[in-house]
Every structure is written in C-alpha cells, then in structure tokens.
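Colleague: Structure for the following, please:
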Amino acid sequence: MADSVNSSVNSSVNPFLAPSTLPYQLPPFADIRDEHYREAFDHGIAEQLAEIALIVSNPDEPTFENTLLPLERSGQTLQRVAAVFFNKSSSDSNDFTNALEEELAPLLAAHEDAIRLDPGLYARIASVHAQREELGRDAESLYLVERYHTEFTLSGAGLSDEDKAALRDFNKRLSTLTTRFEKNLLADTNELAVLIDDVAQLDGLAAGEISAAAEAAKERRLNGYLISLVLPTSHPYLASLTNREVRERLLSASAARGIRGGAHDNRELVLEISRLRAERARLLGFDSHAAFVTADETAKNPDAVAEMLGRLAPAAARNARAEQAELQKIIDGSGEGFELAAWDWAFYTEKVRQATFDVDTAAMRPYFELERVLQDGVFHAATRLYGVTFTPRPDLVAWHPDARVFEVSDEDGSPVGLYIGDFYTRDSKRGGAWMNPLISQSALLETPTVVCNNMNIAKPTAGEPTLLSFDEVNTLFHEFGHALHGLFAQVTYPKFSGTNVYRDFVEFPSQVNEMWMLQPEVLANYARHHETGEPMPQDLVDRIHASSTFNEGFSTSEYLAAALLDQAWHRIDADAVVTDVAEFEASALAAVGLDNPLVPTRYASTYFAHTFSGGYDAGYYSYIWSEVLDADTVDWFTENGGLTRENGDRFRDRLLGVGGRMDPLEAYRDFRGRDAIIQPLLDRRGLN
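Modeller: Next comes the predicted model:
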C-alpha cells in the first residue's frame, strides 16, 4: 500500500515529496509552484494514512517501538508542505492560496480525525500507556506516551461510532468557518485602510511614516496617503496624529471590521463558531469549550483562569479611570473644550507622559532604525546571553524578497539553524506579528531547525530608513524570543519540537526576551540616532524606566477585556442562545467592569483573530498567565547579575532547550527552584 502511494507522484518534479537538499533542509522556494501544493497535500494525506494503517494492522502486541515510534515518523511529506503553505497563506497570500486554504480546511480536519479517532490506533496507544511503568524507557519517551494518550482521549477517541461521526462533522464545519473568518478579516482590513488626501492632515507623523503611507497608496494606484490598519483596535498613529478628525476616522475604521454587512461580515461566523464549539465540547463530555481547552493546559480549568483575571480586572479598571481623569484635565486646561473620546486617549496620554516624565515616545523613533535594532540589539543580546551568532545568507532564497535568511551558529561554530525575518507589511500579509517553524529539530527524524518571524512594519520609500516605534521594537524582541525557543529546543520526538508546549506557557519565553530591549548594555549598542550615530540620552532611558507603569490601567484593561471576552464566548453551554454579537460583548464586559467606552477591548469579536481563527480560542488569557512566569523570571535574572552567559546557559538548558519534552511547570521549577509567584507581575503592572 505504501509503495503505491510513494510512486503516485514524481519526487523529482514536486519539491515537497523529499527533504530539501539545501542547507538545513530549507524549502526550495525558487522551485515551488502553485500546482505543487495540492498535489503534495493529497499525496501526504494518503501517505500518512497508509503509515497509520500499517501500525494498526501490525499483528504483534502493541509496544513503544511498533506503535509510538512509527506514529512519530509518519506524515513527513504532509508536514513539509503544510509548513510552507500555511506560512505563505499568512505572509504572502493571493487568490490561489485563499481558495486552496478554504478547500484544504475540511480535508485536513477530516484527516486529523481519521487518525485521532481511529479505534485500532487508540487501542494500541492505550495498551502501551497501561504498561508504561514496565517500559524501561527514558523520561522523554514516557512523557510521549502520556501526551498521546491524553490528547487522543480528550479528542474523542473513546466515543461511540455515532458520536465520532458527529464529532467529525463539528470539526469539518469549524475548520471551514475559522478559515473563512480569517479571509474575511484580511479583506475587510485592506478595504478599511484610511485614505488621506492632504498631507497636512498627517501632522504629527514622522517623515518615514508619511513616506510609508504614500508608498502604500502608490501600491494600490491611489492618490494621497493610505494608512493601513493594524490588528488591534488602537492604531499606533493615534498617539501622534494632531488632527482629531483623522484620529476618529482611524479608530472607527479599526472597530468597523467585520460588522459592515456584505461578504466580509464576521458576525454570523462568530455566533456559529462559538455555538459549534460549545456543542462539540458537550459531545466530548465538557461543560463548555473553555473547559475542554483548559483541561489540557497548565490552568487545568476555566475557574482558575476566571480567578486570576477577576483578581486583576478591578484594579486595572480603577487605574484606567484615574488615567482618564488626568487626560480630561489636560484637555480642559488646553481650552479645547471637548469630552475625551477613545480616539483621543493615546494622543493625550503622550502629552501627559511628556508633562509628567518628559518622555516623548515619538522622539525615540530616530534611535530605532530597523537594521540596527535587529543586528545590534536583538541579535547582540542573544550573542551576549547564549553565545550564538547570526550570519546573513543572501544566497538562500525565502518566500518573498523582503524575507531575509540568517544562519545561526553556536559559540564553537556548530550549527543551530536558520532564522528568517519578514518584517514589512503588505496587503497579502495578515495582521499582527508571529513566529512559526518551517523545519523543526528532531533527533528521531534527524531534522534541523528553520524558524521565521513575521511583523507588519510600514515600509518607507526606497532609500529612506525604517524607523520603529517603541512598541515595534518591543514586539521584535518578543517575537524573537519565540524564535529562540524554536531554535534552541533539543528533543528526540517531533511532537515535542520547538514551541510545541502548552498554549498558556508558549508566550513565556517570548515575554522574557522583551527584558533585554532596555538592558543598558544592549540599549547602548543599538539605540543610536540614525543620522548622527549619537546614543539615546541616558536621562531619556532613565525617564522611560520611571514611566514603566504609566498608562498600565489602559493597557491592562484593554488586554483583560479581550481575554475575558474570549472566555465569555467559550464558557457558554451548548443550550445557550446568542443572537446579537454587540449585545453579548457589551454584557460580557459590563459583568467584569471593563465596559468603559473610552478603553475599547484590544480586539472586538469580529476581528478577534486569535480566538476565532488563530488557535487561541479560550486561550487568549495565556499572555498574562505566562507573564506571571515572565515577571518572576525577570526578577531571577536581576537577582543573579542580568545579562551573563551563565544565566543564559541556565535558561537555555533548563527551559528553552527543553521544548515540549517535559511538563513546562516542572521545567520552570527546575530552572527557578520553586513555583512562580504573582507579586512581580502585580508590581510591574501597578496593580497592587
């Protein structure tokens, strides 16, 4: 059976059917054609099903060697094509990828169900699990047995045939709907970009930002200046634009995504996705989708999530109201005579920041040139901490001309992997910033590591510098933390490779990496004026630190509002009837005291990609859940001398290098010597 599958497609023609011969098995992007994708997906699905069939039909008693090992080795063709295709559909989509992704969504959901719901395979896994104490295997192998048994059980492998049929239908429908949600959001985000006719209306923006807006308009063959929307509700330009009408247009455009009627309206999708998830959870034996999701996370149940978020929300809302009063004083004192609105918050926050702390975040941009931030900041910190170096590889081609390849080497010259950075925004790229692997390290498969970072930085006209905002620099350090996690993980089994950890732990390493952005020896190395080369003044750096908890009421409230909204959608039971998205949102936010119209939720439901298409469903809480570990770890680094190789090696060996091969909280205790405490987080966010 396997032979007939392998001979069905010519591997010399389709580059996905065999490992790449390029360095680190980098996919041969120059050779990949549109027609290769569907052919490779079809072949990969058939190939893996044949591999699973061989496991199930094995007449010998189930063992680790004849069940778990071939299961881990299965599906390599499918993995190769999926990694490349879904990276492309996120970072450089077109009509072809959009159509194919919608075709593939139900097929891949059905394929996963064919494996997870196979009674013969589940019986073999259960048999190995029952004898795990006698296996005599190493800790990683035993954990592999535990994870497979848990995941198959929670996925419904033990259901009746009738219930499995219903589950397959749920999964197929949900895969189609979440894919459609993402495509609608990208299209509506592009359509709602704000076109400005008169450059005077862009007063307050830096020259590079105006240049980027002009370039964006030019690319669409429009006259004027086009401001592309970002994924969150609040656009970074709201802090700088002096024209109040333009600020209102920009925020209103962001909030209008998915609610305008027509082909890209996401309201019905939100209702149907949340309902189907609730019904599927009941079928699987859970009270809600949130209960189903958290059962296999470090939180373990939605009540633990609710307890933590509920502890933070009142203080955050109270701080935001105090900040609001201060902003209104600024407006009243200016004689402008209007009530503060949501689109004014960021602009007047900057005025208060300047008046109170003498910190002008817009004035920082000249010190944050992209190339310098990347090479002399992000890479430099990693070199100081872990001994790794980054060498440009212009001879290696990525998926887009803007995507650049770097070879990562250890201090002794031994290879670590490839890092690809694709930093600029374009209409074909979904919003936000993220990391994903193209090739994941595994000793079993003898595979190396290739990881990617994607961001959405506005690209100025050719020849002009790319100057980053303070938040964009922070985001780059954050996403690079994910990349390091992917690069450093050393595991035997592909299931545990890279960032394959619990969702509510995965943000922890990336958040820790943010700390190096303002570390004195790192900042001094990269924060230099792009024209004069002068370092950022130390007194400005000191004032940044002094203002670290400033506006935390707003930022914590907008995040918690989204996290609690995500929980609200996914804590409904299967009998709940929700018919109005806006009404449900308002009720959910009012229930937790975060219904302040001046502090809109970071993501409203119809453009909440994390929860309705991005894999963070009932899991958006994970950012602040992980931040407990992060803040506690920052304290550890501070107590132990900060940016040293000894500290870096400990963090790399005991956390980043572990990947998913052990319980992450056990790994944390091994690193820290105890469980994390919440006090450092409360101090950081001013929530005491």
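
Colleague: use CA for all of it now, contacts and neighbours both
Modeller: Noted.

Colleague: can you pull out the strands in the protein?
Modeller: In the chain, the segments counted as strands under DSSP state E are 194-196, 225-227, 389-392, 404-409, 415-424, 434-439, 450-457.

Colleague: Count the residues that sit near the nearest residue to residue 431 once chain neighbours are set aside.
Modeller: Using C-alpha to C-alpha, 6 or more residues apart in numbering and skipping the chain neighbours, the partner closest in space to residue 431 is residue 231 (5.0 Å). Neighbourhood size, residue 231 [other C-alpha atoms under 10 Å]: 21.

Colleague: Following up with a second sequence; could you model it the same way so I can compare the two?
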Amino acid sequence: MIFLENFNTKYQTTPFSLIKLSEYKDNFKACIEKAKTEIDEIIQNTEEPNFENCITALDFAGQELDRLSSTFFNLNSAETSDEMQKIAQEVSPWLTEFSNDITLNEDLFQKIKIVYDKKDSLNLTTEQQTLLNKKYKGFVRNGALLNEEQKQKLREIDTQLAKLKLTFGENVLAETNNYQLHITNEADLKGLPEGAKEAAAHLAESKNLEGWVFTLDFPSYLPFVTYIDNRELRKEISIAYGKKAFQNNEFDNQQNVKDIVRLRHERANLLGYKSHADFVLEERMAKNPEKVKSFLHDLLEKAKPAAEKEFAELTTFAKELDGIDHLEKWDSAYYSEKLKQKKFNLDDEKLKPYFKLENVLNGAFTIAEKLYGITFKEVFDIDKYHEDVKTYEVLDFENNLVAVFYADFFPRKGKRNGAWMTSYKSQYIKNGINERPHISNVCNFTPPTKTKPSLLTFNEVTTLFHEFGHGLHGMLANTTYPSLSGTSVYWDFVELPSQIMENWCYQPEALALFAKHYETGEIIPQEYVDKIKESSNFLEGMATLRQLSFGMLDMAYHGKAQTIDDVKDFEENAFENTKLYPDVAENCMSTSFSHIFQGGYSSGYYSYKWAEVLDADAFAYFEEKGIFNKEIATKFKEYVLSKGGTEHPMELYKKFRGQEPTPEALLKRAGLI
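Modeller: A predicted model of the protein is given here:
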C-alpha cells in the first residue's frame, strides 16, 4: 500500500506517477484500518488521560489517511476522470462513516472530556488550549452528546450529504464540458481580440474541427462575452453558462440543492441549533446569522446607490452607442469594457502584453522575497500529476526548505473551473522535526498559443496573486499541530492573506518588478499604471452588489428552516434587493453555486466581503509605512501567516495591527465614501 509507506521521494513528495487509479480503494481501506488502530490505542491506554496521550495523539492519528484523502480529492478537482469520480462516490461514504465513528465514540469522548474538565490546571500554551477547545467542541458539534438513535440519524445525514455534494460538483463539471460553441464564419468573431481568436482556433484544431471553438471555461467564455460584437451569440453562450445543471436533464442539480439545504437544516436541529447558519457561524469571527445579515445589509445600504448610478450610466452609454433599450446580462461585460475604454482609454488587450504569466509569477515570488525573505527555485526532480504543473522549492535566506510549491495554471478537460489553493501535506512539528508543507495553486488562465505565450488579463493577474496569498498562508505555516496549521483558521479569516496580496498588483513599485512587455522587455508605462489605479473602482458599486447578492442567497438558504418548492423562485426572492439586470428565465445560479453546495462556503460566502474589510485595513497599514516595509511584513508573517488557527483570529489581527479593523479603509478604497 503506497500510502502506508514512507514515500521514497525528494522531501517525501507525493509520487503521483506511481499511484494507480485501481489501487485507490485498497489504499483507502488500509489507511482507514491503520487510523482506527491508532484511535483504539488512545481509547485502550490505561493511563490517566492527559494532553499528550489523548489530545496530541488524536491530532496526529490518521496522518496517512489525511495524506491519501488530500491527494485523491485534490486530483479529483484538478485531473479527474469518470473512473475517479466513481471511486469518489464509493469512498466518500467510507470516510464519512470513519469520521462519525470517531466523533460519536463515547469512550473516546469521555477521555477528551476528562482532559477538558481539568484544562485550567494543566498549564497549557495558547496553542494547546486552542487545540483542546477545538477537539472538545468538535466532538460536541458533531454529535457526541446525542443519544444512540440521534447518532444513527446523524450518520445517515452525513453520508447522504457527502454523496450529494460530490454529485453536485460532478454535474457542474459535466455541464461545463458538454457545451461548446462552434463558429465557422469569421465575421461572427468581430470585436474579439487576436489572442482569444487564436486560442479558439487552437481549441477547434485540438477537436479536429474547422474554425473556432468556445467553451464555458473562463479563459474561453470571458473574452467572448466581453468583446464579441454579435449580441445574439453573446446571448447564446451567456444563457448556456447560466443554465449549468438547470436543464431538467441527468445533470440537473435542482433536487440536489433542495436535499442539501434540507439535510443541513435537519443536522443543525439535531445538534441543537436553530439553523445551519447558526451551527456554522458559532465557529466564525461573525458569530451568528444576525451579525452577518446586518453586515451585508450595512454594505448594501452604502453600495446600492452607487450601483444604481453606475447601472444608469451603463444603460445610457449602451443606448447612445448601439441603441440598446434594455441592458441584459449578456451585455454586462461587453458594455462595461467599452465604457471602461472610453473613460480610461484602457483595455485588457493593451495590458496583456505586459502580463506574461511567467513574469507575473516571478513578480509574486519577488514580492514574497522582499516581504518575507523566501525564494522560489524551479526544480525538475519532483513528481507531478500533469505535464502542465511546475514544481518549486521554497527556501529561506539560509537555504532551508520552507515548502514545496506546485503551480498548475491552464484549463483542461478533467479540471474544474475556477482557481484555488490546496495542500498535499500539512506543516507540523513532530519529534523535534518541523515537517514542511507541500502547497498547490490551481487556476484556469489563458493558455499559450502557437505564436504567443500565456498573456494574462489584469483580472487573471489579481487572481494569481490572490491564490498565491492563500499559498503563502500554507507555506509559511509554523505551528505544532497539523489541525491548526496554515489555512486551518476561521473561514471568515482565511481570505485575508489572499485578498491582501491583490493590493500589490495596483502599486507602481510592485508592477515595476514584473509588468514588462513580453517582446521588448519595456516596463509598463506609468500612464497605464495610473489608469489601472484610477480604474480600480470602476463599477465597484455594481461589483459589490453582486458579491452581496451571493452572500444573501447563501444566508437565505441556510439562515432558517426552508420549504423550497422551486429553486429558481427561491433564488429570485433572495436576489430581490440586489437586482439590476432583468431575470433570464432559462438561468439559475444556485444549481452551479459550487462554493456553497460543493465547497466549504455554506453560510460563509459573506466572508469574502468580511475579509475585504480586514485586507483594506491591513494594507492601509502597509501603505502608511511603505508597501515593502520589513517591520510590518514581519509582523504580518508572524501573527497572520505563520500562526494558523492557534489563536482567535481577532486576537492575532490586533497583535499585527494594534487595533480592531474598521470598514472605513474598504469603503474609501471602493470609492463608496
């Protein structure tokens, strides 16, 4: 069993090329058995339960299973296949059952409770206190205090939810892959930039087709709806994008949405909570649904007037330019881009030559070096799961290994849409050895063509920096216990390290490091830099409204008991206060809202905006002292990036900043005050 052995590889990296799909199930069975044995040893230990033999032992139990699960489910997102998805459907219930076997084990819970009840006399460090509280609450929040009948019910719900979430994601991926827009008449491509046109021709050629092919993958879809003059074609692909898993076919997610929402609510009630949101938010900085709703509502009050004014301006502009009487959703990106060009004389096609992917990535590396004293060295002797992946050693100034970094940047068939950071191996300290993490960034950027390298839109540049910020949170982790390491923090704190990194993309001093013309090497002209900064608030009210609408939809689903007769009607209701564009009957966002129905953002989508308050406040501190100020960077590294979940995030933030955050910096940056 490959996952039960020490990997005979550099830095114990995952030996992807040696893993056979056919062996995953046996590996899962073997790793679950080994983890069960380690749990049994804790339970059967006859010594008085203490922090080491109970809490520490539990945190380090099942490491092989954790490693296997990370590898398998990371690849199921980045490099999946029909066979892998079948295995996922089979092993997910095993993992749910195993997890429940632990949290519902009465004997194990009693041992934890003995330690927990005497915590005040144990002289624990802050990190140990956090771990003990987390373990105890983890058991209680997962049913340890329920009776046998209730525990059985919880097991059934958890098994169903695990399968439903997987199916939801598989359906979205299938619908994304099943659509293509094949164009053979070049006149239909009027308005499309040369690079996007070449990429579409390349895609058509790879499918043995004449002409040009466009898909629902973002690097293909976004240029199409942004630049194509043919409004009917924009409408066609826009509607296709919006009706993913909402087509009453085998991949329809409407029932899955209803079932997930119902089961989450039942689960919360079973555990003594009013709603799924109440359950989730108990372990967040926001604490409860009322505070989240009030936070979203306050921002809505400030953003809505600005959004309505921007929308009116956009409507007038489209009417004057093309006689459009009513703006539709498929007009949004197109006329926004045209208005942006008119106002700022700046478009992505002018900027893209300055944002060659390799240069942008090296720019992120250089900024991390200036701030945190780490360097990135590409290496070619670490195994990878696809030829597109690049591998790096991350080293400190004394050449010690800080982390292994995997970068996977281009779309392909077996890879889900979007961008994310993940980990193949956590950081922790065991037997005096600081085990360093293996971190991955996965994105879907504009791929290179026959004549051009990968040239990024400015939006892709900020996405790269965002995910790299998450990556740094994982790479610079420095905690003792694996379950508190890296990004294992409150969900509404996890976006701070990622969102703060985006700020450097707007700074002339930072852009000078990497924004260089891919052919001439010329640094991006100052007038472009000024315009990037100037246009950073462009349609910010509308963008804020859009984000708030997603947070409000999330809270509508999870904030109280629901009977959802019709998913589309329910969604429309939730969007009522944030609507600008007319509804599109064929479309429904909920059926492909993977963040909340497949990922971990249920009752947590508000955290993007919450973390923006933190990141604007934190970056204002950098600006005050200098964006490469070593002292501020060291504090950010020490109290935010390296501490993981070892302390309450607000305490960590105050240690970094000296005070609690205020929303003024965000509202000012967004031009809303």
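
Colleague: Give the aligned equivalent of residue 373 of structure 1 in structure 2.
Modeller: In structure 2, residue 373 of structure 1 lines up with residue 360, judged by TM-score structural alignment.

Colleague: Sorry, slip of the keys, the one I care about is residue 648 of structure 1.
Modeller: Residue 648 of structure 1 maps onto residue 633 in structure 2, by TM-score structural alignment.

Colleague: what's the answer for residue 49 of structure 1, then?
Modeller: So, by TM-score structural alignment, residue 49 of structure 1 is matched to residue 36.

Colleague: wait, what's in contact with that match?
Modeller: residue 62 (C-alpha atoms under 8 Å, 6 or more residues apart in numbering).

Colleague: My guess is residue 270 of structure 1 contacts residue 605. True?
Modeller: Yes. At 7.0 Å, residue 270 of structure 1 counts as touching residue 605 under the criterion of C-alpha atoms under 8 Å.

Colleague: joint contacts of the two?
Modeller: Both residue 270 of structure 1 and residue 605 are contacted by residue 581, under the criterion C-alpha under 8 Å, 6+ apart.

Colleague: The two: which is more packed in?
Modeller: Neighbours of residue 270 of structure 1 and residue 605, each counted by other C-alpha under 10 Å, are more numerous for residue 605; the result is 27 against 23.

Colleague: residues contacting the more buried one?
Modeller: 267, 270, 565, 581, 585.

Colleague: Tell me which two in those residues are the farthest apart.
Modeller: 267 and 565 (14.7 Å; C-alpha to C-alpha).

Colleague: For the spatially most central residue of structure 1, which non-adjacent residue is spatially closest?
Modeller: Computing the C-alpha centroid of structure 1 and ranking residues by C-alpha atoms, centre = their mean puts residue 434 first, at 4.6 Å. Once flanking residues are discounted, residue 434 of structure 1 sits nearest to residue 454: 5.3 Å by C-alpha to C-alpha, 6+ apart.

Colleague: ok, now residue 433 of structure 1?
Modeller: Using C-alpha to C-alpha, 6+ apart, the nearest residue to residue 433 of structure 1 is residue 455, at 4.3 Å.

Colleague: Verify the stated contact: that neighbour with residue 420.
Modeller: No. With contact defined as C-alpha under 8 Å, residue 455 of structure 1 does not count as touching residue 420 (11.5 Å).

Colleague: And the two? Which one has more around it.
Modeller: Under the criterion of other C-alpha under 10 Å, the comparison of residue 455 of structure 1 against residue 420 puts residue 420 first, with 25 against 22.

Colleague: To which residue of structure 2 is the more buried one aligned?
Modeller: Taking TM-score structural alignment, residue 420 of structure 1 has residue 406 as its aligned residue in structure 2.

Colleague: List the contacts of that match.
Modeller: Applying C-alpha under 8 Å, 6+ apart, we find residue 406 of structure 2 in contact with 389-392, 438-441.

Colleague: For residue 289 of structure 2, state which of those residues is nearest.
Modeller: Closest to residue 289 of structure 2 out of the contacts of residue 406 of structure 2 is residue 441 (31.4 Å), distances taken as C-alpha to C-alpha.

Colleague: Pull the contacting residues for whatever residue of structure 2 lines up with residue 27 of structure 1.
Modeller: Structural alignment (TM-score structural alignment) places residue 27 of structure 1 against residue 14 in structure 2. Going by C-alpha under 8 Å, 6+ apart, residue 14 of structure 2 touches 7, 71, 383, 424.

Colleague: just to revisit the earlier point, and the residue nearest to residue 434 of structure 1, what pairs with it in structure 2?
Modeller: Here residue 454 of structure 1 is matched to residue 442 in structure 2, going by TM-score structural alignment.

Colleague: Aligned to residue 197 of structure 2, what sits in structure 1?
Modeller: Aligned counterpart of residue 197 of structure 2 in structure 1: residue 210 (TM-score structural alignment).

Colleague: Also residue 612 of structure 2?
Modeller: So, by TM-score structural alignment, residue 612 of structure 2 is matched to residue 627.

Colleague: Surely that match is in contact with residue 511?
Modeller: Yes. Under the criterion of C-alpha under 8 Å, residue 627 of structure 1 makes contact with residue 511 at 6.9 Å.
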